[in-house]
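1. Have a look at this prediction, sequence included:
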Amino acid sequence: MVVLRILYRNFRISERRFSATSVNRDKYSCKILVVGGGAGGCSTAAKFARTLKKNELIVLEPSEYHYYQPLFTIIGGGTSTIQEARRKESDVLPKNCTWIKDKAALYDPDKSFVTTEKGDVIEYDYMLIAVGLELRYDLIPGLQEALDKSSNVCSIYSPKYAPQVFEVLKNLKDGAAHFTFPNSPVKCPGAPQKICYISDHYLRKQNRRDNVNITYNTSLPVIFGVKKYADALWKLCKSRNIDVNLRTNLVNVNSVNNEATFQNLDNPDEKKTVKFSMLHVVPPMATPLSLSSNKKISNEAGFVNVHKHTLQHIVYPNIFSIGDCASTPNSKTAAAAAAQTEVVFRNLSAVMNGQSLPLSYDGYASCPLVTGYDKCILAEFDYNLNPLETFPFDQDKELRSMYILKKIFMPQLYWNLMLNGYWNGPALFRRIMHLQFMDKKPPAKS
């Protein structure tokens, strides 16, 4: 099936290029090409826009709107709206860049150019790939139809579906509510639990919790990758009577009969079908096919093959990657992208000037684990899954202050600082909070 998809895609691209004339096909040339205008791409482009000319910096991004995706969980709980999470792409991209509203179809790293879906060609001196992960609802039979037609199947991961999560919650009176985590890479891997805890809190507030059984089904062998926070989450689930099934993967949805089929990943022949009154699904995710099928750029898993500390491509020194599509083995979150932006900016600038790479990314990621309408556990950790906490107190507790940070301050920080290239994560504040006034981390290795 994957081979057929690749052949069909290449056929369509060839067809477009054959039918296009020299009049409607454009050719561009730039110093830096940023492929993807999401959190990482937009933030890094903003940094380079301060010194480059407008025609030297191109951002290739097809979307009309830019979304602050960490807000989708709050939207699912009914305390925010999709409008609050949305801005026009033209308003968040740096003004001093050239925006091409299209997406990459073919990469040629040997000749340093990208062909877009419309057939345009963009030549570059340096390239930053920041295309993120695509939501693949279609990979679970019956799911897409259920989301479009059912009144009790929902998902916070898409701006199209996030608002209907609260509608499903409001209509949930009794029965079983199932929440899933797929057997694939996932952006914001804490979000599947967050909406589970918010749903639990909502039902308690409505005095309906005793009528609903809640189950969290995850494909992972642990509830959370960092033991300190996992221990806290296990206690939380036990105290709230939330059942947790590990190594359990959703493989089919029957919305007509309100049935979901799960596979035991430790025994793939073992499958179990359950009835549901509410089903919240996190879709499988993957990098775009144009990237994953290009084995010169991507690794076997389809991610841009970069050094995990420098974020520079293993083979092509003029290519860097940031965010969810990079092969770095960190948790894929907006906070991780923020920490990566300065590393990419400084290291790519060094390459452009023939210098050694100065910065090293330590795998920092943050996951504000919202546990209800007024509490949050702020998980922060590094590549080794060791806590890397900003505040001088244990963050494995449910705190109202962390919820306010998540809901009120983080969106403002994102829109006003990060996307404008002024937020590189909390590393500086962490050192100040812990009275560490010198950065002891070694420089990056080339």
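-> All right, it came through fine. What you see is a predicted model, and the numbers here were worked out from it, not measured in a lab.
2. From here on, just use CA atoms for contacts and neighbour counts.
-> OK.
3. For Asp108, which residues are in contact?
-> Residues near Asp108 by CA atoms under 8 Å, 6 or more residues apart in numbering: Val114.
4. Tell me how many other residues crowd the nearest residue to Gln69 once chain neighbours are set aside.
-> Sequence neighbours aside, Ala85 is the residue nearest to Gln69 in space, at 7.0 Å (criterion: CA to CA, 6 or more residues apart in numbering). By other CA atoms under 10 Å, the residues close to Ala85 number 19.
5. got a list of what Ala85 touches?
-> For Ala85, counting by CA under 8 Å, 6+ apart, the contacting residues are Tyr67, Tyr68, Gln69, Leu71, Phe72.
6. Use this one as the comparison:
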Amino acid sequence: MDPHYQVLIIGGGTAGIMVAAQLRKQKKIIDVAIIEPADKHYYQPAWTLVGAGTYDFDKTAKPMGSVIPKGVKWIKDKATKFDTVNNRVFTSVSGSVTYDFLVVAPGLAYDYDLVPGLGEAMDKGVVCSNYTDPVHTWNVIKNFKGGTALFTQPATPIKCGGAPQKIMYLAESYFRKSGVRDETEVVFATPGTIIFGIPEIAKTLTSVVDRKDINLRFYHRLVEVDSKRQIAWYEIGKEVQQGCTVIADKEGDTSRLDKSLQYNYKHVKVSVDGNRYGIHYDLLHTAPPSVAPDFVKNSPLANDSGWVDVDPGTLQHKEYPNIFSLGDVAGIPTAKTGAAIRKQVPVVVDNLDLLIRHHKIGTMSYNGYSSCPLVTDYGKMVLAEFDYKNNFTPDPKLKQMLVFDSAKEHWRLWMLKKYGLPYLYWKKMLKGKNV
């Protein structure tokens, strides 16, 4: 007979651990299990600092067994398939498990096939990513001797969309310290159309870009990486206006550049192949193309985009009322960050508690809150907090830190990033405290 649990959670990341901890601590729900194959649990927000040489990678990891809440069953296995009719989840090794209520929070998977060549290049030579190996990122940055430092990202959703910018700002600072900045052009190529979606934050980041003399290239969709020739190939995500160009001519004339594509243009080496533009790099930092895991994407739980099809307010599945999803795999239009999870967990926990005790969901609703701590330099940070409508929503508690405008760079926010948030994560959030 299959083992059965009142609440079964898929995923031992931030979302899964927090839900389990709050269910046990606040709601006294006894029968909870987590399916999670990994041996270690990582505090990934610190990987930006690891990649910049200012945080110890070993301090970002703890044994998975040490963060599984007391009294919660750890099924050390991988979920592979859903049987929603019979309230059952199949696993790779342990067989199947049944449930009364299911929480789906396995996090993201990487699909390197979406950007040919990137999988072979990732974390080798001068190609690096804080998302996969921040220690290698730091080695690449500190050994960089000049040339084109290219920071980019795929067109898919990624964890914390601001992360590819953060490491760029820190790297630029390190290049100054190491004496190679004068021989370096820093380029940020993004499929996006603006530097950041919140005007208050975009204004600050633009001033940072100006101060650091960085070239922004918008509408640049990464389509291939040629690691042998060190070229990142892009297609332009808009029709260039007649008479305008994507790059300057050989004489360096920039008068005809499409200004919506280029900001603070730098004449780095670019190859052209039909409608593709290849930026030659001496350092490449990117994020891997991110998708939902196959067992989610190919399941009855998924929407047309492959994410779990939940109500954006209640986080309850639209077809199966005993299933909830949160975190990176949930099909909701907000940033995929731990800060978002922090606000999603109480909604899921409240709904589960009321469904179990009263057969109805509660009135709590997730408003899309997320935040992105944007490190702009060693010792400086801005904090972007926003909701589904991209309203700038600073936490009033910041005033207790004497931070009165978190859209501007502040050293106190850097201290929050480096010391305060890791403490809150390990000692409060993962312990079931609602912070």
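-> Structure received. If you're wondering where the values come from, they're calculated on a predicted model, not measured in any experiment.
7. And the TM-score between them?
-> Here the superposed chains carry a TM-score of 0.88, computed using TM-score structural alignment, normalised by the length of the second structure; 393 aligned residues with a CA RMSD of 1.5 Å.
8. picking up where we left off before, just among the contacts of Ala85 of the first structure, which is most surrounded?
-> Phe72 (27 neighbours).
9. my read: it touches Gln83, true?
-> No - look at Phe72 of the first structure against Gln83 with CA atoms under 8 Å: they stay out of range, at 10.7 Å.
10. can you list the contacts of Ala85 of the first structure in CSV and add distance to Leu106 of the first structure and secondary structure?
-> Output for the contacts of Ala85 of the first structure, formatted as CSV (distance: CA to CA, whole Å; DSSP: H, G, I helix; E, B strand; the rest coil):
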residue, distance to Leu106 of the first structure, secondary structure
Tyr67, 26, strand
Tyr68, 28, coil
Gln69, 27, helix
Leu71, 32, helix
Phe72, 31, helix
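11. preserved in the second structure, out of those residues?
-> Shared with the second structure under both residues aligned by TM-score structural alignment, their matches' CA atoms under 8 Å, the contacts from the contacts of Ala85 of the first structure are Tyr67, Tyr68, Gln69, Leu71, Phe72.
12. just checking, what packs against the strand or helix carrying Val3 of the first structure?
-> Assigned by DSSP states H and E, Val3 of the first structure belongs to helix 2-19. Here helix 2-19 of the first structure touches no other helix or strand, going by 3 or more CA pairs under 8 Å, 6 or more residues apart in numbering; DSSP states H and E.
13. Residues contacting that helix, please?
-> Ala105, Glu117, Lys118, Gly119, Leu289, Ser293.
14. follow-up on the earlier one: could you point out which of the kept ones among the contacts of Ala85 of the first structure is nearest to Asn424 of the first structure?
-> Of all these, Tyr68 has the smallest distance to Asn424 of the first structure: 16.6 Å, by CA to CA.
15. so where does Leu151 of the first structure fall, helix or strand?
-> Careful, residue 151 of the first structure is Ser and not Leu. Counting by DSSP H and E, Ser151 of the first structure is found in no helix or strand.
16. Spatially nearest residue to the aligned partner of it in the second structure (excluding sequence neighbours)?
-> Using TM-score structural alignment, the equivalent of Ser151 of the first structure in the second structure is Gly125. Spatially, and ignoring its direct neighbours in sequence, Gly125 of the second structure is nearest to Val140 (7.6 Å; CA to CA, 6+ apart).
17. all strands of the stretch 1-150 of the first structure, in order?
-> 27-35, 57-60, 65-67, 86-88, 98-100, 104-108, 113-116, 121-129, 134-135 (DSSP state E, counting those that start in this stretch).
18. In the second structure, what stretch matches the last one?
-> Think strand 134-135 of the first structure. With TM-score structural alignment as the criterion, strand 134-135 of the first structure aligns to 109-110.
19. how close does the residue mapped onto Thr91 of the second structure from the first structure get to Gly36 of the first structure?
-> Counting by TM-score structural alignment, Thr91 of the second structure lines up with Thr116 in the first structure. For Thr116 of the first structure, the distance to Gly36 of the first structure (CA to CA, to the nearest Å) stands at 12 Å.
20. Contacts only, for the most centrally placed residue in the second structure.
-> Centroid check for the second structure by CA atoms, centre = their mean gives Lys159 as the closest residue, at 1.1 Å. Lys159 of the second structure makes contact with Asp328, Ala335, Lys336, Thr337, according to CA under 8 Å, 6+ apart.
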